[in-house]
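**Student:** sequence? don't have it. structure:
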C-alpha cells in the first residue's frame, strides 16, 4: 500500500492509469471488463487501498438503448446494404441504431466514436478503416464501450469479429477460374487500407500454388476509397503495357473490377466467356452494382445477412449479460460463387 489516501474515483483513475469509464464498468459489474483489465484494477485497489463510493457509482450508471453502427463509407452501396441489414435487426430487438460513416477518414472515425460516447451507447458495431485507423484510440474506446467489429478485423480490438472467410472464398473462385480457362493473375492495390485485401492476396497465392500454378500479382498504385478510379487508371496501364501473363484477371474486390472492366472497354478488348473474347475479369464481394456491369461481373458473394445478424447478436448478448468474454471471439462465413458473363 502507498501512504497516499485516494479520495475519489477520478484520483484513483489518475494514479492507476486506468480510464474512469473502465473503472465505472468494473465497479458496476467486475465481469463486464476483460480478465486482464480486472486483474490490473484489483492490483491497483490493493496498492492504493481505495474503497469506491458505490452509491455514487450506481447513481452515475445510465444504460441507454442506443447502439452505434460505424462504417468506413456510407456512400458505398456495399456498406450501405450491410448497415441497413444490421439496422433492421437492431430495431427488431428493441434497440435504437445510430448509423455513422467515416468517409474513409481516420479523424472522422475517431470523431464518430467520440460522438457516440456522448450519448452513452449500450454498445457499438464497428467496421474499421483498418490500416489507416488510429488503433490505440480505438482500443481505448473498446475498453469503455462494448464493441464488435465486422467486415475488417483488427486483432487487438473489440469483443469479437464477424466477417467473411477470405481463404475459402478466394480459393473457391480461383479454382473455378482455373477449371474454366487460364489461371488468373491477381489485381490489387499495392497498399490497401482494408485488412481483407491482405488476406485475399495470401489466399490467392496459396490457392494458385495448391493447384500447381505460379501466382502473378498486378499491384495498382493509389490509396483511399476511390477503387473504381484506381482500377480504371491502373487497369489502363496494365492492359496498354500488354504485360499480362494470362487472359484472366481476378480483382481483389468488385469495385476495382468495375474499373478494370471500363479500362478493357476503353482499350478495345472484349470481356467475357465466348471464343471471340479477349479477357475474363472476376471480382469479390458481389457488390450491388456487379449484376449491372457490362458484361455482368462474375464474383463471390459475401453473406451480408449472416454477417449482419451475427455481429448484432454477439453485441446484444454482451450487453444483456454485462460480462466480457474470457477471449475474443471470431465468426467467419463462407462465400458463394456467382457466375455471370465476365468470366
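**Tutor:** Yep, that arrived. Bear in mind that the values here come from a model prediction, so they are computed numbers and not experimental data.
**Student:** switch to C-alpha atoms for all contacts and neighbour counts from now on
**Tutor:** Will do.
**Student:** hmm, who's touching the longest helix along the chain?
**Tutor:** In the chain, with assignment by DSSP state H, the single longest helix is helix 304-321. Here helix 304-321 makes contact (CA atoms under 8 Å, 6 or more residues apart in numbering) with 81-83, 85-86, 89-90, 122-125, 146-150, 160-164, 324, 331, 333.
**Student:** Put this next to the first one:
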C-alpha cells in the first residue's frame, strides 16, 4: 500500500470517528437531557400539547415528514429511544416546555467564554452540521481531528455533568468511538459515503482497503442484511461442522476478511422462529469486547441465516476433558482466571440496563458450549 493511500485511509477513519462521537455520544446526552426535562411527564403528552408548533416546524422543513410521523405514529406512542440527534436538538430548541434560550438558535458559535447549557447545545448542533458537511470530502487530517475531537468531547462532558442523572457510560461511549478498531460493518458505512448506498455487500468489500484479521474481528453490532448475490457467493464456500439446537452450523470464508460461522435455521413453528429471531436480533444490538457479535443476517425461502465470527479453538466444553483430574489439558490457572473474568464482565454488561437504549438482558443459557 502506498503512503498516499495509507494516509488517505487514515484520514477517512478520523472523519468516521468524529461522526461516531457525534452520533453515539451526542444522541445519548441529548436524549438524556430531554428525558430529565420532561420530569416524569410522558413524552406523548408533551408532543400533544406542542403539536401546532411541531406542525409549523414541519412546514418550515425544520422537521422532516418521517420525523413528524415518528413523533405522531398511527399506532402506539412515540419513544425517546427512536429520536435521533437532529430531531432531539430541534425539539429542545423550539418547544416552550424545554425553556431553551432562543438567542442561541443561530449558525455561529457562541462566545468562547459562554459555557451555559444552551450555548453548549448550540455548539453541539453546529459541530454536527459541520461534521455532516465534511462527508463530501470523505476525510479529515490528524491535526483537525484532534482539535474537533477535543471541542466535541468537552461539550458532551459539560452537558452530561450538568444534569441530575448523567449518562453513566458516556466515557465508555467516547473511548469506544476513539479507540476501538474498525471492522467490516464500520468500514462499509464509511465507504458508503464514497461509493453510495446502493452497492451490494460483495462489491463494497471488494473496494475496501487491506485490513488485518485482528481489525476485522471487531464490529459495531449493527448487522449487515445480505442480498441474494451475497448469499450465493457465501453459500459456495460453506462447510458443515456442527449441529446446533435449531439447525446446522457451517464455516464460511467468502465476503468477510475472517472465517465466519453461519447458523441456518428453518422451522415451521412460528413461535419458535419468533423466539429465535428475537434472540438473535437482540444480540445484534450488543457491542462489547467479550461478547461474540452478530455480523450479518439474511432470509430466503423461509430459512434464516445468522452469521458470526468463527472461533477456531471451539467452545469451552470441548476444551474441558471429561476426566479433568486425570487428563492433561491446556487450561492452566491463568487461562481459567481469564475465562472467568471475561465471562463475568460479559454477564455484568448484559445485566446492566442502559438508559434510553435498552433494558437489562438475561441470557438464561450460560454454559460451557456457549463460551467460545
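**Tutor:** Nice, I can see it. This is a predicted model, so every value here is computed, not measured.
**Student:** Superposed, how do the two chains score by TM?
**Tutor:** Once superposed, chain against chain, the TM-score is 0.24 (TM-score structural alignment, normalised by the length of the first structure); 142 aligned residues with a CA RMSD of 6.8 Å.
**Student:** sorry, back to before: buried stuff in the longest helix of the first structure?
**Tutor:** 304-316, 318-319 (16 or more other CA atoms under 10 Å).
**Student:** Just checking, which helix or strand succeeds it along the chain?
**Tutor:** Downstream of helix 304-321 of the first structure, the first helix or strand assigned by DSSP states H and E is strand 329-333.
**Student:** Show me what that following strand packs onto, helices and strands only.
**Tutor:** With contacts defined as 3 or more CA pairs under 8 Å, 6 or more residues apart in numbering; DSSP states H and E, strand 329-333 of the first structure has these neighbours: strand 160-164, helix 304-321.
**Student:** Going by contacts, tell me the helices and strands next to the next helix or strand after it.
**Tutor:** As assigned by DSSP H and E, the chain's next helix or strand after strand 329-333 of the first structure is strand 336-338. Contact analysis of strand 336-338 of the first structure by 3+ CA pairs under 8 Å, 6+ apart lists helix 166-180, strand 299-301 as its packing neighbours.
**Student:** Write the PyMOL selection for whichever of the contacts of helix 304-321 of the first structure are buried.
**Tutor:** Remark: buried members of the contacts of helix 304-321 of the first structure, expressed as a PyMOL selection using 16+ other CA under 10 Å:
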select buried, resi 81+82+83+85+86+89+90+122+123+124+125+146+147+148+149+150+160+161+162+163+164+324+333
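**Student:** what about residue 20 of the first structure, how many residues close to it?
**Tutor:** Residue 20 of the first structure has 16 neighbours, counted by other CA atoms under 10 Å.
**Student:** Residue 306 of the second structure contacts residue 280, correct?
**Tutor:** Yes: contact criterion CA atoms under 8 Å: residue 306 of the second structure and residue 280 qualify, at 7.5 Å.
**Student:** Could you check which of those two is surrounded by more residues?
**Tutor:** Between residue 306 of the second structure and residue 280, residue 306 has the larger neighbour count (other CA under 10 Å), namely 21 against 16.
**Student:** so that one sits in a strand?
**Tutor:** Yes: using DSSP: H, G, I helix; E, B strand; the rest coil, the secondary structure at residue 306 of the second structure is a strand.
**Student:** helices and strands around the host helix or strand of residue 129 of the second structure, which ones?
**Tutor:** Assigned by DSSP H and E, residue 129 of the second structure belongs to helix 117-133. Applying 3+ CA pairs under 8 Å, 6+ apart, one finds that helix 117-133 of the second structure contacts helix 3-20, helix 85-94, helix 142-161.
**Student:** hang on, the earlier thing: what's the angle between the longest helix of the first structure and strand 329-333?
**Tutor:** With axes from the mean of the first three to the mean of the last three CA atoms, to 10 degrees defining the directions, helix 304-321 of the first structure sits at 160 degrees from strand 329-333.
**Student:** Quickly compare the helices and strands packed on strand 336-338 of the first structure and say which is most buried.
**Tutor:** When you average the neighbours per residue for each of these (mean count of other CA atoms under 10 Å), strand 299-301 leads with a mean of 25.
**Student:** For the first structure, which segments count as helices?
**Tutor:** Under DSSP H, the first structure gives helices at 9-16, 20-28, 35-48, 54-60, 77-92, 106-118, 135-144, 166-180, 195-210, 227-241, 254-266, 304-321.
**Student:** would JSON lines of these with distance to residue 98 of the first structure be doable?
**Tutor:** Below are the helices of the first structure laid out as JSON lines (distance: least, CA to CA, whole Å):
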{"stretch": "helix 9-16", "distance to residue 98 of the first structure": "30"}
{"stretch": "helix 20-28", "distance to residue 98 of the first structure": "21"}
{"stretch": "helix 35-48", "distance to residue 98 of the first structure": "28"}
{"stretch": "helix 54-60", "distance to residue 98 of the first structure": "23"}
{"stretch": "helix 77-92", "distance to residue 98 of the first structure": "8"}
{"stretch": "helix 106-118", "distance to residue 98 of the first structure": "8"}
{"stretch": "helix 135-144", "distance to residue 98 of the first structure": "17"}
{"stretch": "helix 166-180", "distance to residue 98 of the first structure": "29"}
{"stretch": "helix 195-210", "distance to residue 98 of the first structure": "25"}
{"stretch": "helix 227-241", "distance to residue 98 of the first structure": "27"}
{"stretch": "helix 254-266", "distance to residue 98 of the first structure": "27"}
{"stretch": "helix 304-321", "distance to residue 98 of the first structure": "13"}
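**Student:** Could you say which of those helices is packed most deeply?
**Tutor:** Scoring these by mean count of other CA under 10 Å, the most buried comes out as helix 254-266, with a mean of 24.
**Student:** and that helix with helix 77-92, angle?
**Tutor:** Helix 254-266 of the first structure runs at 150 degrees relative to helix 77-92, counting by the same axes, to 10 degrees.
**Student:** list the helices and strands helix 254-266 of the first structure packs on?
**Tutor:** helix 227-241, strand 280-282.
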